[in-house]
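**Q** the following block contains a protein sequence and its predicted model.
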Amino acid sequence: MPDLAPTEITRALEMRRNGQTYRVISRYLRRPVSTIHRSNQRFRKTGTYVNALRVAMIVSFGFVYGLIASRWYGYKVGVRPQNPPSSAKRNNSLNILIVGFDSTSRGGFMLKLPKSFRVLINEMDAVLLKGQVDKNWMSFSYNIVGDGTAEALFPILSGKTDIQHHPHARQMHSKDTLLDPDLFIFQTAREDGYHTAYYEDMPWIGSFQFRYNGFKKRPADHYLRSFFMEESQRGLKWLSGIRRRYCVGEKPTFLVLLDLTRQVLDLILVIHNIIAHLVEARLQGGEFECLHAPLTFLSYFMKVKGKRLCFTFMGDVSHDDFNRISTVDDDLVEFLRHIKQSGYLEDTMLIVMGDHGPRFGPWRESDQGKVDERLPFMSIVLPERLKRERPDALGILQANALVLTTPFDIHTTLLDAMDLSQHASDFVVPNAVLKRGLSLLKQ
């Protein structure tokens, strides 16, 4: 140990103050800090971009009394620059932004997210697919067409059922099933020059990974499955206890992401970065609800220059315990108002939706729960430009909101709004007259 003046060292000692015992931690002020770099990789090629990057740092201390973390993990995540091919005459197509919540029925959204519901209806003029009850007490509304998340998302994102994607898709665990992303709306949009993004949390039970083996290739330009798999330790984080399940270090994940996102929202056509610091430190205090990271990824994506289609689906906030979704309300309100105040609704169709209602738990066992499971939340905000170009579209949508609708109709509606109706499915149910999926913007 080098000779140090008494004023240059804080000695470990016991202190008593107000009846409490405190211990001061020793720290040598002039001791140099050693930095070791191992296996560092330098990217020399210009234009090498990734969606996410993990940085690890290990610090060696002589003695730290267990109060200083010896490891630090950092994640740099964002939207990398990318220029998909685009025809000049199609550059002004409408953008599509879909925000989905797992296990969220229409009644559940109104009950647990009342502030967000009021903003959607009163401030954004959203059309709620609420249906109606006729004189014979028959209910017509937006309904599910199968059991589970995948059965709700297959029709919305591809216009097809799971069986149409693979004949053995309905086996409990079809791990030999690789889905073809070319059959999904992301590829259809990309071929027309769209930037596409697909963000989803809980990747260990992902919508297309729990029973299937995922996609043959990346389904969208920006796809954060690898990031969430790494951050969650492939799902082990979910089993590590309530205090770590929703949190990043000592700070709620959504606050880390929201704070950093606000600093970069004005950047256009550069990599919009957030850094989520995963610090192995002792958590002091109560539990943190860190549930809203995907919302800020949406804020990133909406600043990318060019046509955009983004689908974000959040599960951990509501999948296992629907009561938790109430913690999202204030942040979702802020996000929705940001979308409106930033002028995105001029040329962006916004859909806020659920895939189905709660599928298990005490509420699901009740009579009302059985009904709610089949009536997911679905709201649509039309772009101002579409309402000017098609003055009758809003009235038609409001009329169709009162009749029986399904996820197949949502897929056709999206293609109609994007002026890509030629790619809509022409499948007709046997003995039926109309196509299975109809645009809600047409009579």
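**A** On my side now, so go ahead.
**Q** C-alpha from now on. contacts and neighbour counts both.
**A** Noted.
**Q** start and end of stretch 378-396, how far apart?
**A** Chord length of stretch 378-396, first to last residue, is 16 Å (Cα to Cα, to the nearest Å).
**Q** can you list contacts of that stretch?
**A** 94, 106, 124-129, 142, 345-354, 417, 440-443 (Cα atoms under 8 Å, 6 or more residues apart in numbering).
**Q** those in helices, which ones?
**A** 106, 417 (DSSP state H).
**Q** would you mind checking the contacts of stretch 378-396 for buried ones?
**A** The neighbour-count criterion (16 or more other Cα atoms under 10 Å) marks 94, 106, 124, 126-129, 142, 345-354, 417, 440-441 among the contacts of stretch 378-396 as buried.
**Q** how far off centre is stretch 382-389?
**A** Centroid displacement of stretch 382-389 relative to its chain, using Cα atoms, centre = their mean, to the nearest Å, is 26 Å.
**Q** for stretch 427-443, measure first residue to last.
**A** Note: stretch 427-443 ends 19 Å apart using Cα to Cα.
**Q** likewise for stretch 389-404?
**A** Start-to-end, stretch 389-404 (Cα to Cα) is 27 Å.
**Q** buried residues in it, which are they?
**A** 393, 394, 397, 398, 399, 400, 401, 402, 403, 404.
**Q** please compare the first structure with the one that follows:
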Amino acid sequence: MNFIRHNYKSFVQIFVAFLCAHAVFNVGNYFFPNENICDHSISSDSSLTNVNPPKSLEAEDGPPLGVDAETEVKLGLKLDAENDAAVSVDEVSDVEAVIAVEDIENKTMYKIDYSLAHPFENSCWFPVIRRDDADLKSYITRYRNVDCRGQKQIYGPLVHQHRNGEIVVGKPHRSLVKKFNCEYKELSGTLSPYMNTPTLVGEWKKLPTGKRILIQKDQFVIQCKNNDEIVYHNAFAWISDKPRLTPPPAMGPTKYGISILTIDSTSRNQFYRHMPFTLKFMRDHEFQILYGYTKVGDNSAINWLPILAGMVYDYESRGFKNIISKDINFDYKKLGSLLAINKTIFDRAKDYGWPTLWNDEIANPGYGLFHYYGWRGFRRPPADYYFRSYYTYIYKNLGASSGCSNDSCQLSMNFYAGLTHGSASNLELYDIPVSDALQRMKTAGVLENTVLVIMGDHGQRISPIQKSHIGRIEERMSMMGIYMPKKFRDEYPEKYANLVRNRHRLTSNFDFHETLQDLLDLGSGHRRQQTEKHGTSLFETIPIDRNCKDAMIPENFCVCMETPDKTEKEIVQNAQTRIMAYIEDHIENSTKNTCIKKHDVKIDPESFKSATISKLARSGVRFVGDTKKVNGTIRAIFEVQLTGNIEVTTDQSKTYKGTFVARVQYNSKLDFIYVNADPLVRFKGCEEAKVVVDVCQCHKNA
């Protein structure tokens, strides 16, 4: 099993991963090395005891399973406010210093790529927003590190785990411990009905000192004693050998593994704002980031069930009644567990003999992706490698948390829940570790056969930022970035071209599900039997006339904008002259330092049209029946569209004539005008052009 062993790292930092062969474990090996994680071992004032199942489910720790969304939001707002209250940022008054800081940023990585498609082509007018919108200014904070000062450890760490999973027991330099013995015990449990209870299994087994060893357990606890005093206590996880996976399925030249890294409560706009190093790697390596990807439900479970199984639950209260077929409504209250479906992408992968991994960082012993709102967890592990016991143990027994605690500091990077669930700015803490991990993966050749997805389950729905206009949009438009290996691009050029086009189409979780199913088909060589298709694969053509009902997005989460009220229209109309001038200036600036030497723009003032997000979206309605929030809803941000004719002449005296569609964002409250996307153009003789500067490519090829 060297294919697993040599590629492991102490924390397998991928939420979902299932591959044709070893790529799943390659990925796990490169996310978040030990030196980037504060040790969460305890010192001598702690004790270690076996954990026994509770006498009743009511005795389990953790938040009440029935906590409603509003209560969760109120708790989150309180915690986020307490966190941000301690933050004080001094304003930089030196203009030159500000300019110097701005110049450091690589502006090109934030630009929209209009290859093959443009967002203005769609009949659904979904918003294109900017990461630094003035509407968000008061909500944005920068966190690049976790302050672990004050974390007292009497003794240093006596056990080290290398990235390949090897354990070394040894005394640190200048350690106060003079003599000690270490032993380990397997960690298990946390399956339904005792889903919040980790259990230590078997007898304590002694560990040698000063030797590199492999412990063939997925999860285990190590304790070290000096006489009867516990001087070290920690939990570990890694990829152990499993008979079912020997020998591993062959990774052929055209078979691709799939690894999905999910960061809780992360929108595309938020990702652009707080993950600059990671974003630069993604842009440099042709990750396709979806601009129209929209969530279908409020929280994590309702957004992940469509991805895993193409299904939903509570379809009436969650707005699916008239937009889905009844066969995809799952009665989780009756059946209780995702395992009852038997049609998930995990089931298919395991049927084909692929190694599977489910790494759900729970952030709290009572939470988990399918462990709340009446979900009762799993009666058996959902994948070959399942680490809930590890996380439950460190949260309940070692004082671990998503930040610093009395004895520890823990950054748990898997299905990222703890740091970002209730904070709009903590995402930035992950930027350096993720970008470094991606670079290591590239160096090791992991990306040659691995489809890598970096995504959010939804945007920020708890922090105060979600109450802003742009925040409501971010909450609905999750991050979705997909990397396809070059071999795939070369072998399936039409599928890849469709993926590129679909970046600017209205898409949802159901489409991602169908995409994963297609990848399973390609990787296994087995075409699935399909009774009814739910969603459209991103490898197929998604029509430009698609609406939210087509994409199975409930109306309260739909971002297709609507016509403003009469009063709102009048407010926007008052800015028409300025908006037209702004568009003309933008087009003129876009032609500078290009092949275009002359241009003429004629805007049709009668084409003036405005739109804004629905009142359901602006007021943050989570369930379609909760319409009382809509009363008194005020919308102050609008998108304004104008059309016209354009003529450009290149430096070789070649003239192109065409039409354009321009849109600007107008903030009536702050009186700001933004151009968030370049105008869509249609030139005669240069039909492939999407924006004005594309004419230079036609000119070059002529």
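**A** Arrived safely, thanks for sending. Treat the numbers as computed from the prediction; the structure is a model and nothing was measured.
**Q** could I get the buried residues of stretch 389-404 of structure 1 in a markdown table, plus columns for secondary structure and distance to residue 34 of structure 1?
**A** Listed next are the buried residues of stretch 389-404 of structure 1 as a markdown table, based on DSSP: H, G, I helix; E, B strand; the rest coil; distance: Cα to Cα, whole Å:
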| residue | secondary structure | distance to residue 34 of structure 1 |
| --- | --- | --- |
| 393 | helix | 66 |
| 394 | helix | 65 |
| 397 | helix | 65 |
| 398 | helix | 66 |
| 399 | helix | 69 |
| 400 | helix | 67 |
| 401 | coil | 65 |
| 402 | coil | 68 |
| 403 | coil | 69 |
| 404 | coil | 68 |
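**Q** which of the residues you listed sits closest to residue 247 of structure 1?
**A** Nearest to residue 247 of structure 1, judged by Cα to Cα, of the buried residues of stretch 389-404 of structure 1 is residue 401 at 38.5 Å.
**Q** is the closest one in contact with residue 126, as I believe?
**A** No: look at residue 401 of structure 1 against residue 126 with Cα atoms under 8 Å: they stay out of range, at 11.0 Å.
**Q** residue 57 of structure 1 falls within a strand, correct?
**A** Yes: with DSSP: H, G, I helix; E, B strand; the rest coil as the criterion, residue 57 of structure 1 is part of a strand.
**Q** that one -> structure 2?
**A** In structure 2, residue 57 of structure 1 lines up with residue 224, judged by TM-score structural alignment.
**Q** list the contacts for that match?
**A** Contacts of residue 224 of structure 2 by Cα under 8 Å, 6+ apart are 158, 180, 181, 182, 183, 230, 231, 232, 233.
**Q** how about a cut-off of 7 Å?
**A** For residue 224 of structure 2, the contact set (Cα atoms under 7 Å, 6 or more residues apart in numbering) comprises 180, 181, 182, 183, 230, 231, 232, 233.
**Q** cool, residue 450 of structure 2 as well?
**A** 23, 256, 257, 258, 485.
**Q** switch the cut-off to 8 Å
**A** Residue 450 of structure 2 neighbours (Cα under 8 Å, 6+ apart): 19, 23, 256, 257, 258, 259, 484, 485.
**Q** which of those fall in strands?
**A** Members of the contacts of residue 450 of structure 2 lying in strands (criterion: DSSP state E): 257, 258, 259.
**Q** how near is the second one to residue 479 of structure 2?
**A** Spelled out, it's residue 258 of structure 2. 17 Å.
**Q** residue 407 of structure 2 too?
**A** Distance from residue 407 of structure 2 to residue 479 of structure 2, by Cα to Cα: 34 Å.
**Q** leaving out the residues flanking it, which one is nearest to the aligned residue in structure 1 for residue 388 of structure 2?
**A** Matched by TM-score structural alignment, residue 388 of structure 2 corresponds to residue 225 in structure 1. Sequence neighbours aside, residue 203 is the residue nearest to residue 225 of structure 1 in space, at 6.2 Å (criterion: Cα to Cα, 6 or more residues apart in numbering).
**Q** how many residues are close by residue 247 of structure 1?
**A** Counted by other Cα atoms under 10 Å, the residues lying close to residue 247 of structure 1 total 19.
**Q** now swap in the one 3 residues further on and tell me
**A** Residue 250 of structure 1: 19 surrounding residues under other Cα under 10 Å.
**Q** what helix or strand is residue 199 of structure 2 on?
**A** Assigned by DSSP states H and E, residue 199 of structure 2 belongs to strand 198-207.
**Q** repeat for residue 673 of structure 2
**A** Using DSSP H and E, residue 673 of structure 2 maps to strand 672-674.
**Q** whereabouts in structure 1 does that strand align?
**A** So strand 672-674 of structure 2 sits over no part of structure 1, by TM-score structural alignment.
**Q** for the next helix-or-strand element following that strand, name the packing helices and strands.
**A** As assigned by DSSP H and E, the chain's next helix or strand after strand 672-674 of structure 2 is strand 680-683. If contacts are counted by 3 or more Cα pairs under 8 Å, 6 or more residues apart in numbering; DSSP states H and E, strand 680-683 of structure 2 sits against strand 655-667.
**Q** how close does residue 343 of structure 1 get to residue 442 of structure 1?
**A** 26 Å.
**Q** which stretches of the stretch 151-300 of structure 1 form strands?
**A** 195-200, 222-223, 247-248, 251-252, 272-279 (DSSP state E, counting those that start in this stretch).
**Q** ok, and what's touching the second one?
**A** Contacts of strand 222-223 of structure 1 with the rest of the structure, by Cα under 8 Å, 6+ apart, involve 51, 79, 80, 196, 197, 198, 199.
**Q** quick one: neighbours of the third one, just the number.
**A** When you say that, I think you mean residue 80 of structure 1. Count around residue 80 of structure 1 with other Cα under 10 Å applied: 21.
**Q** tell me the counterpart of it in structure 2.
**A** For residue 80 of structure 1, the aligned position in structure 2 is occupied by residue 240, per TM-score structural alignment.
**Q** then the last one?
**A** Per TM-score structural alignment, the equivalent position to residue 199 of structure 1 in structure 2 is residue 359.
**Q** please tell me how far residue 571 of structure 2 sits from residue 640 of structure 2.
**A** 12 Å.
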